[in-house]
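Trainee: have a look at this prediction, sequence included:
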Amino acid sequence: MDFDFREPRLFIHDLIHKTKIGKEGARELLEKEMTDKCMYDLYVHLAEKGIVNPSKQCLESLKQMKEARIAEIESERQKDVENESHIKEIDRRIAEFYCQTMDMKKGVEWTTKIMRDDVSLSLRMDVFLCRIRMGVIMGSKKVIEESAAEAMDACERGCDWDRRNRFKVYNGLLCLMRGKFDEAGVMLSDSLPSYDAGEAMDYWRAVRYVIFCGALTFERPDLLKRILQNADVVGNNEEEGMRIIRSLHECHYSNFMKELCTFCTVISDDVFVGKYVNMFCREMKLRVYEQVLESYRSMHIERMAETFGLGVEYVENDLGEFIVEERLWSRIDRVDRVIEMKERSSVDVSSMITEGDDVIRRIKRFVK
């Protein structure tokens, strides 16, 4: 049996997000997609949240379409009731249709049934990847976490290579959603050579997320290997992000801040990383400041401002904030107008262990 369960696609999640933020034309595209895919249950869910405002006639029409499609599939069951493979195929089609319409209750019920009747690890993986997408669309952390755990189990038990690679994309996406950018960057980067998860995100979006995560977390060798010299990344129309990586790796700072601003504008309304834009901008500034100071050890504020094409006061305030927060190990000599790196204080490991033991003992006393 050839499994699929590629619907619903996370494209619909993107449309929901764009509708929420008032993107022009998004609502019309969302309503068309839900109508074309007979997504009655999702339509009702979004109407309850005030994201769409369908007429009663529209909802009733979709409901009738859904019921008619189920009846049509069920009628085919009678054509060969003695054929076990035929019956399983009908059950699978019903399960897929309920998932497509975003009927969470029926979707879980029917996918559970077909997994009981067929113990294939490939089927299990397809089902749980589908449930992950449904959980993301409906905003259910419980469904996402439980389905991801089940998919991991199927993967560890020997699921086929293609599905393991698809799961790597999902894992990378979930890490991205949790803010685990280092893990997300590696997983998504590793998935690119044999990418086959268009139902989760388009290839170009996966490339963008590799650039986003890599800019935040990759060390220089990985920036080169996984992005700048990676044929799967280069030439995929993500030039705004690539400019940041090139400037960072090649120490070209004069346009870095402008390039950072441009990339942040591009991703500001992205469904998954848009919420991280302010953090990304700040962390990238910190990273590039550190890179400059580690090279020179000390530098006049005016020279540093000139290096980045920024105002002196802006750079001084920026650096001051990072220093106060102890994110940047430097000091500013306001008399000589110089910023210089400080030696990082060595960590007393034995002291940390002793303090940790004390904390554990206190916790145990409270537990008792």
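Mentor: Here it is on my side, so go on.
Trainee: rest of the way, CA atoms for contacts and neighbours
Mentor: OK.
Trainee: pull out the buried residues from whichever strand or helix holds Ile244.
Mentor: Assignment of secondary structure by DSSP states H and E places Ile244 within helix 239-250. When burial is assessed from 16 or more other C-alpha atoms under 10 Å, helix 239-250 yields the following buried residues: Glu240, Gly241, Met242, Arg243, Ile244, Ile245, Arg246, Ser247, Leu248, His249.
Trainee: tell me which of the residues you listed is nearest to Met104?
Mentor: The shortest separation between Met104 and any of these is 37.1 Å, and it belongs to Gly241 (by C-alpha to C-alpha).
Trainee: one more structure, for comparison:
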Amino acid sequence: MDLAFGADDSKKRKGPSKNWTEREIEEELKKLDAKIEDAKTNSGDVEVRDAILDKAMFLKQEARDYPEAEKVFREAYVKSGGASKKMELLFEILLMNIEKFDIDSVKKDVTLCKQLVDEGADWDKKNKLKIFEGVYCMLIRDLKRAAELFMSSIATFTCVELMEYKDFVFYTVVTAMVTQDRKTIRKEVVHSPDILAVIRDIPFLRQYMESFYNCEYKQFFEAFVEIIDAIKRDKYLQTHANYFIKEMRLVAYRQYLESFKSVTIENMARAFGVQPDFIDKELSNFIYIGKINCKIDKVSGVIESNRPNKKAELFTNTIKSGDALLNRIQKLARALDI
């Protein structure tokens, strides 16, 4: 099985039923336009809406003219009644715009769908919207929000028009592991019966998930290499591959160092199955940018944890907030005096 989820889903998409020539497309569109005019003359709003929808689906599936298809779908949207019916049309538009990576349009229609949910869209549409929004969040690198949406949809996933369930599980696991705490990962991912039912069929994903949770870092790094390759080929995550690689390693290093007050570079390198120089360089970079609270004693080759005092940190933040508030009050008082 190929682990490159989303890399090329042309086989899964519903493509043209035949190879249409430009002339045949023009003739078919004339027929569909005539059908719409006939419905407007002799039938009601529902029939008109259905005729417009037939044209939109033809433009999308057969002509593959997404800009024109979107215009006709929005025309059908205006003539549709009920939040759920409108969301069905917006989902068709979202599928096209996600395929085109038109992020601004996706954001606009996801927001519109949320409004329709508040107006009373049915349960199925509400659950599908979570998947569409999750994909949007992956595209804009909001992996934490994507993980939350995906985890809440594990048992109710029905959005097969956007992705297969195995793809969904892959996205759920990788976004959750890089953004969620151990308690959440354990409850929502590691012990999820729905995920466990299919994760065996996704190469390296179970090893990746379980080795990380069980603190088996050498096995984790081995699986991590394969997961990185999959992410680099994935159409939604490939542009964020370097960010994901850095953040996931950071999460693993933090988890490892939480167990020790001090540890030698050699022991940590052995635990991860890498060379000491690699760990030294990695941690030095993370320490320099303030991502890991520890220090490295190069003479003795020891990494010493430097966990911040949470009470002191809270006190400092409170003082800073108080100073900021006081400055704003003073500025307001001066403005009133004037």
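Mentor: Cool, the structure landed. Computed from a predicted structure; not experimentally measured.
Trainee: following the helix holding Ile244 of the first structure, which helix or strand shows up next?
Mentor: That would be, after helix 239-250 of the first structure and using DSSP H and E, helix 256-267.
Trainee: how far is the helix or strand following that next one from where the chain is centred?
Mentor: As assigned by DSSP H and E, the chain's next helix or strand after helix 256-267 of the first structure is helix 277-296. A distance of 23 Å separates the C-alpha centroid of helix 277-296 of the first structure from that of its chain, computed with C-alpha atoms, centre = their mean, to the nearest Å.
Trainee: report the buried residues of helix 277-296 of the first structure.
Mentor: Going by neighbour count (16+ other C-alpha under 10 Å), the buried part of helix 277-296 of the first structure is 277, 280-281, 283-290, 292-293.
Trainee: superpose on the second structure and give me the mean offset of that helix.
Mentor: Compared with the second structure after fitting, helix 277-296 of the first structure has a mean deviation of 1.6 Å; criterion: mean C-alpha distance after the TM-score superposition for the first structure.
Trainee: how many other residues sit next to the counterpart of Phe150 of the second structure in the first structure?
Mentor: When the first structure is aligned by TM-score structural alignment, the residue opposite Phe150 of the second structure is Leu188. Other residues near Leu188 of the first structure number 28, with proximity taken as other C-alpha atoms under 10 Å.
Trainee: what's the answer for Thr179 of the second structure, then?
Mentor: Residues near Thr179 of the second structure, counting by other C-alpha under 10 Å, number 20.
Trainee: in contact with it, which residues are there?
Mentor: Under the criterion of C-alpha atoms under 8 Å, 6 or more residues apart in numbering, the contact partners of Thr179 of the second structure comprise Leu143, Lys144, Ala147.
Trainee: surely Val273 of the first structure meets Ile267?
Mentor: Yes - when contacts are counted by C-alpha atoms under 8 Å, Val273 of the first structure is listed as touching Ile267 (6.8 Å).
Trainee: ok, back up a step: from the chain's centre, how far out does the helix holding Ile244 of the first structure sit?
Mentor: 21 Å.
Trainee: other SSEs contacting it?
Mentor: helix 203-217, helix 256-267 (3 or more C-alpha pairs under 8 Å, 6 or more residues apart in numbering; DSSP states H and E).
Trainee: Ile144 of the first structure: which of those helices is closest?
Mentor: Comparing those under C-alpha to C-alpha, the one sitting nearest is helix 203-217, at 19.4 Å.
Trainee: what's whichever helix or strand comes after the closest one aligned against in the second structure?
Mentor: Once helix 203-217 of the first structure ends, the next helix or strand along the chain (criterion: DSSP H and E) is helix 220-222. Under TM-score structural alignment, the match for helix 220-222 of the first structure in the second structure covers residues 182-184.
Trainee: contacts for that stretch next, please.
Mentor: When contacts are defined by C-alpha under 8 Å, 6+ apart, stretch 182-184 of the second structure is touched by residues Tyr213.
Trainee: in that stretch, what's buried?
Mentor: Along stretch 182-184 of the second structure, the positions that meet the burial threshold by neighbour count (16+ other C-alpha under 10 Å) are Arg182.
Trainee: give me the mean deviation of that stretch from the first structure.
Mentor: Overall, stretch 182-184 of the second structure averages 1.6 Å from its counterpart (mean C-alpha distance after the TM-score superposition for the first structure).
Trainee: burial count for Glu238 of the first structure?
Mentor: Glu238 of the first structure is surrounded by 17 other residues when neighbours are defined as other C-alpha under 10 Å.
Trainee: my guess is Val312 of the first structure meets His300, correct?
Mentor: No - look at Val312 of the first structure against His300 with C-alpha under 8 Å: they stay out of range, at 10.1 Å.
Trainee: pull the number of nearby residues for Gly356 of the first structure.
Mentor: 11.
Trainee: next, format the helices and strands packed on helix 239-250 of the first structure as TSV and append distance to Asp232 of the first structure.
Mentor: Formatted as TSV, those follow (distance: least, C-alpha to C-alpha, whole Å):
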stretch	distance to Asp232 of the first structure
helix 203-217	8
helix 256-267	20
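Trainee: among these, which is nearest Ile94 of the first structure?
Mentor: Ranking these by distance to Ile94 of the first structure, with C-alpha to C-alpha as the measure, places helix 203-217 first at 29.3 Å.
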